[in-house]
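Visitor: Build the 3D model from these lines:
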Amino acid sequence: MKHKMKTKKLLFSLTILLSFFLMIACKSEVKKEEKSCCSEKVQKHVEWSKNSNIYEVNIRQYTPEGTLNAFADHLPRLKKMGVDILWLMPIQPIGEKNRKGTLGSYYAVKDYKAVNPEFGTLEDFKNLVKKVHDLDMHIILDWVANHSAWDHPWIESNPEWYLKDSTGNIISPVADWSDVAGFTYENQELRKAMIDALEYWVVETNIDGYRCDVAGMVPTEFWEDATSALMKHKHVFMLAEANVPEHHNYAFDMSYAWDMHFILNEIVTGEKTLEDIDNKLLKDLEEYPSDAYRMNFTSNHDENSWKGNAVKRLGPAKEVMAVFTLTASGMPLIYSGQEACLDKDLEFFEKDQIEWKECDITELYTKLLHLKKENKALWNGDFGGKMEKIVTSDDASIYAYSRIKDGQQVVSILNMSDKEIEFELNDFKTTYTLYEVFNGDQFEQNDKFTLDPWEFLVYATK
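Guide: Model prediction:
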């Protein structure tokens, strides 16, 4: 990491279209007011989410035992790393009929109100929730509302709740999902039963919300009703596995930034350019409410098992892409084992333990997770600072941006190329004293920078 004095700096802000987006926001508010039947469902984000990150827990692969109790031993380490929200993949019993593999898919649920014996007992889960809360962390459960296992009792007791083909046979929602049967949400009794099951875990175990599987395949109106019902018990946090703007009106706090994830992958392969990041950010400003949380990530259980682990997909770019997810607008996700440089594609239907080891990225996650917690510029939604792009002398390779909020600033300078790049920041000025997060160097107003392939700098106020 080398830099010399000299530069003029030019600030190009994503907020130049502010008045245009304010107009869009106003139109959005009009739409909300028109939906008078659901006005009581409008909710502010739960307070503790404003500067949170999220960590996905794969219980089966996390420890040799693969249990809730064994995972609990990792809580102090995760707390020290700076993790806030734990998202547990489904913990319910897994169907045996049409099961895939030996242990089956987490997402083939045969009882919505029970714990998979593979992972432990209901009491074990309650103890885990208490330990999480005692550490001032939060915990949400993965919820599969779109389909059930083929041996769920509802198949026999309420076949009218399921999708059927032209001959009246119950079918899977997607051809390849042969281990599950799809629901039809035209049935109001199904909706009531599913909301009752969602309420059960909040009331009985005091969880803090849900990550909702394939949320876009379930009617938005159902999610609005479900969130409204849950809010009567406690202020929950809701994550949608979808990228549907209307989900943010009444139902969900956060949605997947799938498109940005794919762009980051394709920058590494040369199929996308840094201009695609700009275009996507501008499109999101147009389509999503300003207070919407978008979830940024380089991996999750689907990507790891089916597309390849982040080390394999991103190679030497894995750190710089992680820095983007941790400092750009949105909430960062870390998948189990990423902090240990997980370099294998975990089996989905079999036991396949994560190999825990120290690696360079552990420090990266620790420093930036704590920075996000402490520096308001990196907070989520409207709680944080807007991304303002910094134009450089080599925008084809360098992606630089600033975020400012309430007297705090973070400046990220990322070499998203496989070449060493010498460059300047064009006419960029700051009134703040900034220090590089990893080496402590003070930011100089007229620096000339040289970054190695995939290298990065993150400057922040103290």
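Visitor: From here on, just use CA atoms for contacts and neighbour counts.
Guide: Fine.
Visitor: Mind jotting down where the strands sit in the stretch 301-450 of the chain?
Guide: Counting by DSSP state E, counting those that start in this stretch, the stretch 301-450 of the chain has strands at residues 331-335, 388-391, 398-405, 408-415, 421-424, 435-436, 447-451.
Visitor: Next, the structure of the following sequence, for comparison with the previous one:
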Amino acid sequence: MQPQDKLHAYEPQPYVELTHPQWSKNATIYEVNIRQYTPEGTFNAFASHLPRLKDLGVDILWLMPIQPIGEKNRKGERGSYYAVKDYQAVNPEFGTMDEFKSLVEQAHELGMYVILDWVANHSAWDNPLTINNSEWYTKDHNGSFQPTPWWDWTDIIDFDYENPQLRKYMTDSLIYWVKEANIDGYRADVAGFIPTNFWDTVRFELDKIKPVFMLAEWDARDLHKKAFDMTYAWELHDTLVDVNKGNGDASTVYSHFAHALSAWPDNAIKMNFVDNHDKNSWEESMFARHGKYLNAGIVLTVTAEGMPLIYSGQEAGLDRPLAFFEKDEITWKAHPVGDLYKQLFKLKHKNQALWNGNWGGKMIPVPNNNSKAIFSFARQKAEDKVFVVINFSDKAQSVSFNETIQLGEYTEYFSNKATVINADTQLSVPAYGYKVFVK
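Guide: Coordinates of the predicted model:
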């Protein structure tokens, strides 16, 4: 063996081994709550919204679970999407399998992609697997079925992933929907409750069929290696809420990214959000959580590294928690939040600096003389650049910068004003405000 061959073993290798589907390079994602979306609460009724969502700038449609819901120990009248009674069937509340396939086809015709929420960790109490394959479930000290320990999930019971037959069944079911309905991937519910090597195998099998996109409801680094394209940016959301509550400021936001961008693999994609079904259902509305900083948070979640999420109704100014176990229809109307997302998604699609993973530019901090109030950063890829300045305070601020990456000629995106940023530039940013300079 030559000396250079010995050294090869010590050369750094890419941590993320999977390949993101090409169509995800500048994608946005939208979470669909079918039950609450329309008076009918069906696939066909939701399909009428597809052109509007395409115009909004949505690329990936994540549908909350569409399988039949268990009746035994059901919570509320309608029950939880996440209490699955049959992994290879459609909830008749929403429509038929053919109607679901038609929805997927219509989304594809508009250039959008569809991923399904998948509940692999647990099932409903009355799933037939409990009778035919009871050994696939964990048992309590009395030998009885049990919910996931320590949680109040009384309408579901926990699977045992030490059982290889369960792993095969669940993998085959995931394959089924990709082959049968031509879906484009999955969002994995509580992905970290399940061994990572299960998900590694699933991704390998699905990619044999077509390039898929996988989102984990978790934030573990190792999930990115072979299984998942994207995980949740939970800590970013909580940091933004802390700012609104007075428990943080711009320096707290800076500290978040200093940690997150050092800890995560370069080609890992984080899902950025100010709302999702968990936060909306079990906490407060996005307006209550983020207050007057909501728009600043939206600007940050779209322009920072990661893929931005919209939850059903955000674009219409959803200002209340939606009931989780009952019918609770969204009221649709034009709203400034939707206008803001549409503007930002248009920029994300065309400016390579804002693209996802290694297709986009890394966030480069731009230190400033007002770091308790102002968070500023730049991203650059090829000839494209953005310089973002956000005021995380309740007062107008003046700020200057101590870097060089931000220097140059720009157009401020929201005012459409030509701007030159030079070494002695001082910017004024209104309370709760932001400026996005685009090159």
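Visitor: rewinding a little: nearest approach to Asp225 of structure 1 belongs to which of the strands of the stretch 301-450 of structure 1?
Guide: Closest of the strands of the stretch 301-450 of structure 1 to Asp225 of structure 1 is strand 331-335, at 24.8 Å (criterion: C-alpha to C-alpha).
Visitor: which part of structure 2 lines up with that closest one?
Guide: Strand 331-335 of structure 1 corresponds to residues 307-311 in structure 2, going by TM-score structural alignment.
Visitor: And the matching stretch against structure 1, how far off on average?
Guide: Comparison of stretch 307-311 of structure 2 with structure 1 after fitting gives an average deviation of 0.6 Å (mean C-alpha distance after the TM-score superposition for structure 1).
Visitor: what about the helices in the stretch 1-150 of structure 2?
Guide: 3-8, 34-37, 43-47, 50-56, 97-109, 129-132 (DSSP state H, counting those that start in this stretch).
Visitor: Just give me the residue closest to the centre of structure 1.
Guide: In structure 1, the C-alpha nearest the mean C-alpha coordinate belongs to Met295, at 3.4 Å (C-alpha atoms, centre = their mean).
Visitor: mind checking the SS state of that one?
Guide: On the three-state scheme (DSSP: H, G, I helix; E, B strand; the rest coil), Met295 of structure 1 is labelled strand.
Visitor: thinking again about what came up before, closest one to Tyr311 of structure 2 among the helices of the stretch 1-150 of structure 2?
Guide: helix 34-37 (10.9 Å).
Visitor: what's the mean distance for that closest one versus structure 1?
Guide: Using mean C-alpha distance after the TM-score superposition for structure 1, the mean distance for helix 34-37 of structure 2 is 0.6 Å.
Visitor: mind checking the longest helix of structure 2?
Guide: In structure 2, with assignment by DSSP state H, the single longest helix is helix 164-181.
Visitor: Which strands or helices does that helix pack on?
Guide: helix 97-109, helix 196-207 (3 or more C-alpha pairs under 8 Å, 6 or more residues apart in numbering; DSSP states H and E).
Visitor: Could you tell me where the last one falls in structure 1?
Guide: What it means is helix 196-207 of structure 2. Counting by TM-score structural alignment, helix 196-207 of structure 2 corresponds to 220-231 in structure 1.
Visitor: all helices of the stretch 251-400 of structure 1, in order?
Guide: Taking DSSP H, counting those that start in this stretch, the helices of the stretch 251-400 of structure 1 run over residues 258-269, 274-287, 301-302, 310-314, 318-327, 360-374.
Visitor: got a markdown table for the ones you listed, with distance to Tyr435 of structure 1 and mean neighbour count too?
Guide: Putting these into a markdown table (distance: least, C-alpha to C-alpha, whole Å; neighbours: other C-alpha atoms under 10 Å) gives the following:
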| stretch | distance to Tyr435 of structure 1 | mean neighbour count |
| --- | --- | --- |
| helix 258-269 | 26 | 18 |
| helix 274-287 | 25 | 15 |
| helix 301-302 | 35 | 16 |
| helix 310-314 | 28 | 20 |
| helix 318-327 | 15 | 22 |
| helix 360-374 | 12 | 18 |
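Visitor: how about the ones you listed, which one is nearest Asn446 of structure 1?
Guide: helix 318-327 (23.0 Å).
Visitor: relative to helix 258-269, how tilted is that closest one?
Guide: Using axes from the mean of the first three to the mean of the last three C-alpha atoms, to 10 degrees, the direction of helix 318-327 of structure 1 lies 150 degrees away from that of helix 258-269.
Visitor: Residues touching helix 318-327 of structure 1, excluding its own?
Guide: 264, 296-298, 310-311, 331-333, 361, 364, 368-369, 372, 378, 410, 412, 414-416, 454-456 (C-alpha atoms under 8 Å, 6 or more residues apart in numbering).
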